[in-house]
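Undergrad: okay, sequence plus prediction incoming.
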Amino acid sequence: MFMPEVKNSAVSSSYKNKEAILLAVDCIIFGFDHEGLKLLIFKREFEPLAGHWSLIGSFVNKNEDVEDAAYKVLKETTGLESLFVEQLHAFGRINRDKGDRVVSIAYWSLIKLNEENRNLNVANHEAHWVDFKEVPELILDHNEMVAMALTTLRERARFRPIGFELLPDKFTLPQLLNLYEAIYQTKFDDRNFRRKILKTGLLIKLNEKDKSTSKRGALLYKFDYQQYDKLSKDGYLFEL
């Protein structure tokens, strides 16, 4: 096939007289501590709107990929590397940021909250985990980002076992029930939920009990990721 020669000067000239805009990433970080769904928020450190509550984010450098910028923010913020991360949406309304013309690519992630990672690597940031029912007014369009991320989380959790990303490796059925009730902000029938989740065949019953809440204790389970991967290749659809 004949391909016309494209000169570098012709290509570069097409970018002349074009106004540059800033590109940023913002991260919606969800956590779960057996009591409720949490959101990690920060006090903004620079103008405009310094001192107001915000999601954590960063501008994308010219020499880095957008996804790499998001992972860098998450690594610097949490100190964790093996996180569930997914791109959410591009937010680019003209007047979304009074500081300049900024387009933000939002990412959402899930963290298992425990004693080891509750105190995250948030040097130079005033960071707080807040209950999802108590999320304050955030800067710019960050509340819109959070609302969209929650909707996406609910959609994913219904048809994929994504909720297990928020639980410890070993968990009880009451803890699993609490998680899904926190995600959907509603009560489930305990017996029906247990029946459905056990029917999937994706839980491994352990010969261990969690006795933190009672002397009798509750049986501990693990999610069988290998079995899920195997079934998924055969068209299995996880649904609760």
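TA: In hand now; what should we look at? Every value quoted in this text rests on a predicted model; they were computed, and no experiment measured them. Residues are numbered from 1 along each chain as shown.

Undergrad: from now on I want contacts and neighbour counts done on CA atoms only, so please keep to that.
TA: Will do.

Undergrad: check the offset of stretch 50-63 from the chain's centre.
TA: Averaging C-alpha positions (CA atoms, centre = their mean, to the nearest Å) puts stretch 50-63 16 Å from its chain's average.

Undergrad: from the opening residue of that stretch to its closing one, how far?
TA: Distance between the two ends of stretch 50-63: 27 Å, counting by CA to CA, to the nearest Å.

Undergrad: how about the helices in this protein?
TA: 8-13, 66-78, 142-159, 173-184, 190-199, 225-233 (DSSP state H).

Undergrad: make TSV out of those and add mean neighbour count and distance to V122.
TA: TSV is the format used below for these (neighbours: other CA atoms under 10 Å; distance: least, CA to CA, whole Å):
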stretch	mean neighbour count	distance to V122
helix 8-13	9	41
helix 66-78	18	5
helix 142-159	17	19
helix 173-184	19	25
helix 190-199	12	36
helix 225-233	12	31
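
Undergrad: below is structure B, check it against A:
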Amino acid sequence: MAAKYINQSRFTVAVDCIVFGYDGQNLKILLIKRAFTPMVGRWSLMGGFIAKDESADEAAARILESLTGLKNIYQEQFYTFSAPNRDTRERTISIAYFSLIDIKKYKEPSSEYHAEWFSIKDYPDLIFDHTEMVKIAQKRLQYKATSHAILFELLPDKFTLPLLQSLFEDVYGTSFDKGNFSRKMLSTGLLQKQKDKDKAGSKKGAFFYKLDRKHYQQNSHKFLKLVPNPNSLL
């Protein structure tokens, strides 16, 4: 058995997941009711402790699957929260992730989680430093989306340009000119126009598009020009 480091404190290490979803109108986060003390019954991010035999990434994937029923979804580690007094019970370091899912694919979890979607603009007070986690995750999402096509993870496989514009506007908290947004988005060359239309909003309808996933990795930097002032997100 390998020797342990001597004269070193022992901490618990957890992961917390900020789960972003989009319902066609609003960017949302998924919250649960905390099931144990301290702060039992308060709204919380989905989280848990890292097991001895797993990495932080594996723990985050396990916890996310237990909540959403989904596997292999987009998740990214973005920050480590390590303030000595962040957890009132004992010293706990939390590795935070944000995840992106299509709400329509989300499966309702068992009732023990009491999970509920809240608008990113209006959600309840959260335990510990979870509100800070959400704010930093939102900034990270905005910044990452300037050079990567990650926002498409929030959409169905087929989508319209008005739906895409609505998503970008809600993520960045701004308005885009319809004509300019469509022109810039199409100029990336990453949208594949489909033959069918969504006629739910009007008789004329709007064409569906799909993301060209085969080529978007090398061209995803083109999304940078869609954001008014990307430097403000740093």
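TA: Cool, the structure landed. Just so it is clear, the structure is predicted and the values come from calculations on it, not from any experiment.

Undergrad: TM value for the aligned chains?
TA: The TM-score (TM-score structural alignment, normalised by the length of structure 2) is 0.91; 225 aligned residues with a CA RMSD of 1.6 Å.

Undergrad: before we move on, the earlier item: out of the helices of structure 1, nearest to K215 of structure 1?
TA: Nearest to K215 of structure 1 among the helices of structure 1 is helix 173-184; the distance by CA to CA comes to 15.4 Å.

Undergrad: which part of structure 2 lines up with that closest one?
TA: Aligned by TM-score structural alignment, helix 173-184 of structure 1 falls on residues 161-172 of structure 2.

Undergrad: now for the equivalent of Y225 of structure 1 over in structure 2: which residues touch it?
TA: Applying TM-score structural alignment, one finds that Y225 of structure 1 aligns to R213 in structure 2. R213 of structure 2 makes contact with L190, according to CA atoms under 8 Å, 6 or more residues apart in numbering.

Undergrad: K196 of structure 1 now?
TA: L240.

Undergrad: ok, which stretches of structure 2 are strands?
TA: 12-22, 27-33, 43-44, 46-49, 74-81, 92-102, 116-119, 159-160, 191-198, 206-211 (DSSP state E).

Undergrad: closest one to H130 of structure 2 among these?
TA: strand 43-44 (7.0 Å).

Undergrad: now for that closest one, which elements pack on it?
TA: Using 3 or more CA pairs under 8 Å, 6 or more residues apart in numbering; DSSP states H and E as the contact definition, the elements that strand 43-44 of structure 2 packs against are strand 27-33.

Undergrad: where does the strand it packs on end up in structure 1?
TA: Using TM-score structural alignment, strand 27-33 of structure 2 corresponds to residues 37-43 of structure 1.

Undergrad: for the aligned partner of L191 of structure 2 in structure 1, the count of nearby residues, please.
TA: By TM-score structural alignment, L191 of structure 2 lines up with L203 in structure 1. For L203 of structure 1, the tally of surrounding residues (other CA atoms under 10 Å) stands at 18.

Undergrad: next up, the contacts around L203 of structure 1.
TA: 197, 221-224.

Undergrad: export those residues to TSV and tack on distance to L39 of structure 1?
TA: Shown next, in TSV, are these (distance: CA to CA, whole Å):
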residue	distance to L39 of structure 1
I197	26
Y221	26
K222	25
F223	24
D224	27
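
Undergrad: most neighbours among these, which one?
TA: Y221 (20 neighbours).

Undergrad: that one contacts K209, correct?
TA: No. Using CA atoms under 8 Å, Y221 of structure 1 makes no contact with K209, being 9.0 Å away.

Undergrad: which residues touch the closest residue in space to S147 of structure 2 that isn't next to it in sequence?
TA: Of all residues not flanking S147 of structure 2 in the chain, H221 sits nearest, at 4.2 Å (CA to CA, 6 or more residues apart in numbering). Going by CA under 8 Å, 6+ apart, H221 of structure 2 touches 146-148.
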